[in-house]
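Q: Pasting the sequence and the predicted coordinates here, then a few questions.
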Amino acid sequence: MTIEQRKEKLIILGNFLGQFSVSGIEKKVGIAQNDSYFDRLQEKIDAAVHHNGWFTRENVLFSLEQWSKALTPSNLEKWLSRYDFKKVERKTVGIIMAGNIPLVGFHDFISVLVSGHKVLVKQSSNDMLLLPVIADYLIAVAPEWKENIEFLDTSEGASKMENYDAVIATGSNNTARYFEYYFAGKPSIIRKNRNSVAILTGKETKEELTALGEDIFRYYGLGCRNVSKLYVPEGYDFDAFFKAIYPWNPIINQAKYANNYDYNKAVYLMSLYKLLENGFLILKEDKSFSSPIATLFYETFSDLSELKKELRKKENSIQCIVSKDLFEKEVPFGKTQHPELWDYADNIDTLSFLTEEV
């Protein structure tokens, strides 16, 4: 297929996924292969919710809805027009996916396909139900992709991946060291732990602080794009922040989240840490980036310019910076879980890698 044909197939996929949203699931007319795949995907959504306690129905549908909004003609044109696909020679690219949020490896998956390569997928056991049916849908609308998509058994380790030319692997800092050793000698993208932060000045509107709740609580804070730490001015009054995020209070009704809240609160109190909390979120002053579930770290600053210098030094640990008119590449409040196709994880251009290095 030409790049235009591959792009057209992704548009068709976007239309198909557009039937699944947080507001509801609605079967529409005029969708390619809908009779064969609408019910199949709906069944896998239900199965994924039962398979992984963190994959609530709302969060799975949220992920599908965001992908349907991303795979539009204008977005795909803006994303793909910057690359030269004519010189790409078909190779096999292995993808080792994380499983922290639904379809977290999907961007890598479509990047390999749209660039003209074969994709060899090693899914996480935590997120192994949704992608295969979406892949089958793509094969149904583009039979040419049948030879370009292969899934490995989720029970097999990375060492079982064979006959590949390049690899994209996502994991923790510990597994990244293993990946770097095992995949040495092959073109690769190895992703490690990253977290996102937000900078508040005290001038934020209620609407902006409420939107920040989406950045904190979506997917229970399990994504690298979730805000896990706040930077606030010295003497900052958290009352407005707590009031603005209160609409997220039903999150405490999720048993796994509530268990983490209770456990972390107990540990912190026994350690005599000073805490702020509102019944569903714990605020703890801490210099670290990675906060536990149901906890948000914060740190105060007195000089904004010095804070900017500090964050630039730590940019390899930061996925997103949420702020307003402070940073060149900042993310607006409420938008961390709404990335564009060209917002690459770890700021590594996946399509440049696939078109120039593989």
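A: Thanks, I have the structure now.
Q: contacts, neighbours, all on C-alpha from now
A: Noted.
Q: how close does T300 sit to N195?
A: 18 Å (CA to CA, to the nearest Å).
Q: Can you name the next helix or strand after the strand or helix carrying A258?
A: Counting by DSSP states H and E, the element that carries A258 is helix 255-270. Moving toward the C-terminus from helix 255-270, the next helix or strand (DSSP H and E) is strand 275-277.
Q: which helices and strands does that next one pack with?
A: Secondary-structure packing of strand 275-277 (3 or more CA pairs under 8 Å, 6 or more residues apart in numbering; DSSP states H and E): strand 282-285.
Q: picking that back up, mind listing what's buried along the helix holding A258?
A: Y257, A258, N260, Y261, N264, K265 (16 or more other CA atoms under 10 Å).
Q: Distance-wise, check the third one relative to L269.
A: What that stands for is N260. Distance from N260 to L269, by CA to CA: 14 Å.
Q: which stretches of the stretch 151-300 of the chain form helices?
A: 173-182, 206-217, 239-244, 255-270 (DSSP state H, counting those that start in this stretch).
Q: Tell me which of these lies nearest to I101.
A: Closest to I101 of the helices of the stretch 151-300 of the chain, according to CA to CA: helix 206-217, at 12.3 Å.
Q: Buried residues, that closest one. List them.
A: Neighbour-count burial for helix 206-217 [16+ other CA under 10 Å]: E208, L209, T210, A211, L212, G213, E214, D215, I216, F217.
Q: Need the max-distance pair from those residues.
A: Based on CA to CA, the longest span within the buried residues of helix 206-217 runs between E208 and F217 and measures 14.6 Å.
Q: hmm, back to that, which one of the buried residues of helix 206-217 is nearest I110?
A: D215 (24.6 Å).
Q: The closest one contacts C224, doesn't it?
A: No - using CA atoms under 8 Å, D215 is not in contact with C224; the gap is 10.5 Å.
Q: Report the separation between the residue lying closest to G105 once chain neighbours are set aside and S111.
A: Counting by CA to CA, 6 or more residues apart in numbering, M97 is the residue found nearest to G105 once chain neighbours are left out, at 5.3 Å. According to CA to CA, M97 stands 14 Å off from S111.
Q: With neighbour numbers in mind, choose between those two.
A: Set side by side, M97 and S111 show more neighbours around M97, with 23 against 18, by other CA atoms under 10 Å.
Q: And here is the other one:
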Amino acid sequence: MTLEHKKNIFVELGKFLSQFSENESTRNENVLYNDLFFNDFLDLILLSQSHNGWYTPEQVYFAVNSWAEALTEENLNQWLSAYDLKEIEPKTVGLILAGNIPLVGFHDFLSVLISGHKVLVKTSSNDQHLLPFLAKYMIAFEPELANYITFVEGKLENFDAVIATGSNNTARYFEYYFKDKPSIIRKNRNSVAVLTGKESPEDFHKLGEDIFRYFGLGCRNVSKLFVPKDYIFDPFFEGIFGHQDVIHYEKYANNYDYNKAVFLMSNFKLLDNGFLTIKEDSSYSSPISSVFYEFYKDLNDLKKRLETEKDQIQCIVSNGTIENSIPFGKTQKPELWDYADNVDTIKFLQSI
């Protein structure tokens, strides 16, 4: 398969995904193989919460829409223009995927196939259905892909390189187990927002999207705020109030009640608005339904600290205060060229 043909396969997949929306899913007669896949995918979206309680239809639709927007000819061309993929000798690349948010491993899946390699996928038990379904759609469009895509339930075997995502604890296991193979091993990371006190109500509403999308389960979700000394949080709480419906989801509400109780029993000082607690804490990783904050005195000193601790940070959100930061509301809308952990996956796949 040529690179152009592979790109076209993903463009067609993007067109398929673009039909599905939380407001109304509408069949487009120009999309191929809808007779085989449209109704089944709609059912799968609606059933996803029965497979994983965090995968509500709203969250799955958001993930699907995000990939529909990403998988365009223009985006694929812009992304891949930086690489020469003509001379790659096909290898088998194992993927060990996370399942914290819907389709979280799709970028690795896309990267392996678009670069010309074969993919051997071990899905998370928390996300076993969405990616295999999309693979079936792609194989229907191009049957030769059946020789390039394999899903396994047991341990990975007969592969040349691996990309594995997990916790800090599982990463140590991965590093030992795959020590003789070229690998990318991803660990826990968190995202932060740097506030200056000049943010608008709209900025805070968008920041709420960065905090609450996927219930805060993603590494691109903001879990830590850096705020100026003596910062007043009232505008922040007022700005995120539009996200209050998150407390109506039972699993989130249970976490909110539990974590709030643990904090209070430990005599921690909390600020609370009825669906989010915020707590002063030096850690980057806050529990679900909570965000940590820390005061800073000097912005330049904070910039130096963030650079020093960049291995713990997935992305930084600000109003342009921090160089290369992401605007409010955009953390869960990464571009194809925004790599997890800032590790260039395509460059790695070129090197194996």
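A: Thanks, I have the structure now. In this text the structure is predicted, and so the values were computed from the model without any measurement.
Q: sorry, back to before: the more surrounded of T300 and N195 of structure 1?
A: Neighbour tally, T300 of structure 1 and N195, criterion other CA under 10 Å: the higher count belongs to N195, 23 against 18.
Q: Aligned to the more buried one, what sits in structure 2?
A: Applying TM-score structural alignment, one finds that N195 of structure 1 aligns to N190 in structure 2.
Q: now its match: how far from A340 of structure 2?
A: 11 Å.
Q: and stretch 292-303 of structure 1, which stretch of structure 2?
A: Going by TM-score structural alignment, stretch 292-303 of structure 1 sits over residues 287-298 in structure 2.
Q: and if you look at stretch 235-244 of structure 1?
A: Using TM-score structural alignment, stretch 235-244 of structure 1 lines up with residues 230-239 of structure 2.
Q: residue closest to the middle of structure 2?
A: When structure 2 is reduced to its mean C-alpha position, the nearest residue by CA atoms, centre = their mean turns out to be V104, at 5.0 Å.
Q: what about it, which helix or strand?
A: Going by DSSP H and E, V104 of structure 2 is not in any helix or strand.
Q: quick one, what contacts it?
A: Neighbour list for V104 of structure 2: L97, A98 [criterion: CA atoms under 8 Å, 6 or more residues apart in numbering].
Q: Please tell me how far it sits from Y214 of structure 2.
A: V104 of structure 2 is 11 Å from Y214 of structure 2, by CA to CA.
Q: and if you look at E74 of structure 2?
A: Separation of E74 of structure 2 from Y214 of structure 2 (CA to CA): 27 Å.
Q: Please apply the same query to K179 of structure 2.
A: 33 Å.
Q: And these two? Which one has more around it.
A: Remark: of K179 of structure 2 and Y214, Y214 carries more neighbours, 23 against 10, as counted by other CA under 10 Å.
Q: wait, the more buried one sits on E58?
A: No - the pair Y214 of structure 2 / E58 is not scored as a contact, 9.0 Å apart, by CA under 8 Å.
Q: Identify the contacts common to the two.
A: Common neighbours of Y214 of structure 2 and E58, counting by CA under 8 Å, 6+ apart, are absent.
Q: ok, which stretches of the stretch 1-150 of structure 1 are helices?
A: 3-17, 34-51, 57-70, 73-80, 106-114, 130-141.
Q: Between N190 and A340 of structure 2, which contacts overlap?
A: Common neighbours of N190 of structure 2 and A340 (criterion: CA under 8 Å, 6+ apart): Q314.
Q: just to revisit the earlier point, make JSON lines out of the helices of the stretch 151-300 of structure 1 and add distance to T336 of structure 1.
A: Formatted as JSON lines, these follow (distance: least, CA to CA, whole Å):
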{"stretch": "helix 173-182", "distance to T336 of structure 1": "22"}
{"stretch": "helix 206-217", "distance to T336 of structure 1": "6"}
{"stretch": "helix 239-244", "distance to T336 of structure 1": "18"}
{"stretch": "helix 255-270", "distance to T336 of structure 1": "21"}
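Q: Which position in structure 1 pairs with the residue nearest to the centre of structure 2?
A: In structure 1, the residue paired with V104 of structure 2 according to TM-score structural alignment is V104.
Q: D272 of structure 2 too?
A: Using TM-score structural alignment, D272 of structure 2 lines up with E277 in structure 1.
Q: Please name the residues that touch that match.
A: So, once contact is read as CA under 8 Å, 6+ apart, E277 of structure 1 ends up touching L283.
Q: What of L134 of structure 2?
A: Contact partners of L134 of structure 2, counting by CA under 8 Å, 6+ apart, are L13.
Q: measure it to N147 of structure 2 for me?
A: 16 Å.
Q: I96 of structure 2 too?
A: Counting by CA to CA, the gap from I96 of structure 2 to N147 of structure 2 is 19 Å.
Q: V192 of structure 2 now?
A: As judged by CA to CA, V192 of structure 2 and N147 of structure 2 stand 41 Å apart.
Q: what does I247 of structure 2 give?
A: In terms of CA to CA, I247 of structure 2 sits 45 Å off from N147 of structure 2.
Q: Likewise for L276 of structure 2?
A: With CA to CA as the criterion, L276 of structure 2 and N147 of structure 2 are 47 Å apart.
Q: Of these two, give the one with the bigger neighbour count.
A: Set L276 of structure 2 next to N147 and count neighbours by other CA under 10 Å: L276 wins out with 24 against 10.
Q: and that one, what is it in contact with?
A: Y256, S289, S290, V291.
Q: Which of those residues ranks first by neighbour count?
A: Busiest of those [other CA under 10 Å] is S289, holding 26 neighbours.
Q: Surely that residue and Y214 touch.
A: No - between S289 of structure 2 and Y214 there is no contact under CA under 8 Å: 11.4 Å.
Q: what touches both of the two?
A: Common neighbours of S289 of structure 2 and Y214 (CA under 8 Å, 6+ apart) do not exist.
Q: Tell me which residue of structure 1 lines up with F328 of structure 2.
A: Match for F328 of structure 2 (TM-score structural alignment): F333.
Q: and if you look at K310 of structure 2?
A: By TM-score structural alignment, K310 of structure 2 lines up with E315.
Q: Most distant residue from the centre of structure 2?
A: Outermost residue of structure 2 (CA atoms, centre = their mean): N267, 33.6 Å.
Q: any idea how far that one is from K260 of structure 2?
A: 11 Å.
Q: Check Q19 of structure 2 too.
A: 40 Å.
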